[in-house]
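Student: Just need the structure, nothing else, for what follows:
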Amino acid sequence: MELGLRGKAALITGGSKGIGFETAVQLTQEGAQVAICGRNEEALKAAAARILERTGAEVFYLAADVTKEEDCRRFVEAAAERFGRLDIVVNNAGTSAAKPFEQVDAAAWQQDLDLKLFGAIHISKHAIAHLRRAGGGAIVNVTASMAKTPLASSLPTTVSRAAGMALTKAMSKDLGPDNIRVNTVCIGLIRSDQIEKGWQASAPEKSWEEYARDPKHGVPLGRIGDTEEAAKVITFLVSDAASYVSGTSVNIDGGKAGAL
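Tutor: This next block holds a predicted model:
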């Protein structure tokens, strides 16, 4: 299948590791020009070197904190200047923060919303004019399947991610006339630094394969997913192959979510 990504320009927040990094790899392999940002410049530099080694292509990187609107603007404008256009935005920056309601103070609520919700808002706001000039484009907001059916002690992440889902739907309605598609991927158990820490803390005697396939995770497909699997879905959604897909959510969770 031809994805139609060659020559397109993409920016990815939180691109130095995890799903953001693998999405950068996938898009680069498909011929897109890619810019990544994150807070740690050394981590970005190392990620760019790994992408070059794997794909033979250079990515543009810039240290930026997406909780700050000026950093979002600076990243978007630098990427647009570097590539001469923007076609794709992947709002991936985020961490998992899960506590009972009464243990989440005002600062934690603000920090989570600034990172996961307002980061996507500010990046998208500054990118839209460039997408319009390119004749349209695609935005993917990375959220969480748990946002659809929040569990106890899952705050503030599930609330921030649920807001991201609502943002996705509203944006898709507003931007559709400009041929800008907006979708969200709802992430479940995907291998990450946090999950690996849980593995080392709870079952260091097990191999990763054994831990990932432990029935206690409750994943119908029987295992924790890989970042590459999530990245491939994102790559499809921003490609021409998904040209009539907008305003929807895709669970990437091995079937674990209790909602479609």
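Student: use CA for all of it now, contacts and neighbours both
Tutor: Noted.
Student: Point out the other helices and strands that the helix or strand harbouring residue 73 packs with.
Tutor: Here residue 73 sits within helix 69-83, counting by DSSP states H and E. Packing partners of helix 69-83 (3 or more CA pairs under 8 Å, 6 or more residues apart in numbering; DSSP states H and E): strand 9-13, strand 33-38, helix 119-133.
Student: Proceed likewise with the subsequent sequence, for comparison:
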Amino acid sequence: MAVDFSNIFSIAGKTALVTGGSRGIGEMIAAGFLAAGAKVYISSRKADVCDATAARLSSEYGGECISLPADLSGVAGAEALAAEIASRESKLDILVNNAGASWGAPIDEFPEAGWDKVMDTNVKGVFFLTQKLLPLLRAAGTADDPARVINIGSIDGL
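Tutor: Coordinates of the predicted model:
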């Protein structure tokens, strides 16, 4: 029996949100999703960079990549991003929580403000964005094809 490899990684017809999608790993994930046929939203704190990356990815991969700048370090930012997605989509198939923050100080010099910044984005933001997007994720999922939440982490933030 021959296997059809031309379609094995297709996610055509799926909608994805990649936080931290304007550079690095997030940008690469967004590019891969576009290449596999998904409609992709990317978010990052810096609107100009997010907008430019979305335009470039759309051009390079021929898909639809939409910029939704957002600061996910607090509940308000998570709520705003979830509301914006909900105003545009009736479902969300894939959420990639990739946005992250680091402080860059040795542990013996790490200040409370740095700790709070890292925890707010890397833990609190991930939890509350996922929570606020649950209705759209549930709308996309079925028993045979559930919605996916992918959390990306790094020791750089610690």
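Student: what separates the aligned residue in structure 1 for residue 24 of structure 2 from residue 99 of structure 1, distance-wise?
Tutor: Using TM-score structural alignment, the equivalent of residue 24 of structure 2 in structure 1 is residue 18. In this view, residue 18 of structure 1 and residue 99 of structure 1 are 23 Å apart by CA to CA, to the nearest Å.
Student: Neighbour count: these two, which is higher?
Tutor: Neighbours per residue, other CA atoms under 10 Å: of residue 18 of structure 1 and residue 99, the larger number sits with residue 18, 19 against 13.
Student: Can you give the distance from stretch 92-105 of structure 1 to the centre of its chain?
Tutor: 17 Å (CA atoms, centre = their mean, to the nearest Å).
Student: Going by neighbour count, list what's buried in that stretch.
Tutor: Buried residues in stretch 92-105 of structure 1, counted by 16 or more other CA atoms under 10 Å: 92-94, 98.
Student: how about a markdown table for those residues, with distance to residue 69 of structure 1 and secondary structure added?
Tutor: Formatted as a markdown table, the buried residues of stretch 92-105 of structure 1 follow (distance: CA to CA, whole Å; DSSP: H, G, I helix; E, B strand; the rest coil):
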| residue | distance to residue 69 of structure 1 | secondary structure |
| --- | --- | --- |
| 92 | 16 | coil |
| 93 | 14 | coil |
| 94 | 15 | coil |
| 98 | 25 | strand |
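Student: can you tell me which of these lies nearest to residue 202 of structure 1?
Tutor: residue 98 (17.8 Å; CA to CA).
Student: got the contact list for the closest one?
Tutor: The neighbours of residue 98 of structure 1, taking CA atoms under 8 Å, 6 or more residues apart in numbering as the test, are 153-157.
Student: Scan these and report the most crowded one.
Tutor: That'd be residue 157 among the contacts of residue 98 of structure 1, by other CA under 10 Å, with 25 neighbours.
Student: That residue against residue 94, yeah?
Tutor: No: using CA atoms under 8 Å, residue 157 of structure 1 makes no contact with residue 94, being 9.2 Å away.
Student: which residue lines up with residue 122 of structure 1 in structure 2?
Tutor: Under the alignment (TM-score structural alignment), residue 122 of structure 1 pairs with residue 128 in structure 2.
Student: any idea what residue 137 of structure 1 aligns with in structure 2?
Tutor: Counting by TM-score structural alignment, residue 137 of structure 1 corresponds to residue 147 in structure 2.
Student: What is the neighbour count of residue 2 of structure 1?
Tutor: The tally of other residues near residue 2 of structure 1 (other CA under 10 Å) stands at 9.
Student: before we move on, back to that, narrow the contacts of residue 98 of structure 1 to those in strands?
Tutor: Counting by DSSP state E, the contacts of residue 98 of structure 1 place 155-156 in strands.
Student: ok, the contacts of residue 98 of structure 1 vs residue 110 of structure 1, which is closest?
Tutor: Of all the contacts of residue 98 of structure 1, residue 110 of structure 1 sits closest to residue 156, with 9.3 Å by CA to CA.
Student: Pretty sure the closest one sits against residue 109.
Tutor: Yes: counting by CA under 8 Å, residue 109 is a contact partner of residue 156 of structure 1 at 6.1 Å.
Student: Now do stretch 48-62 of structure 1: which range of structure 2 does it align onto?
Tutor: Across structure 2, the stretch matching stretch 48-62 of structure 1 (TM-score structural alignment) is residues 54-68.
Student: got the buried residues for that stretch?
Tutor: 54, 57-58, 61, 63-68.
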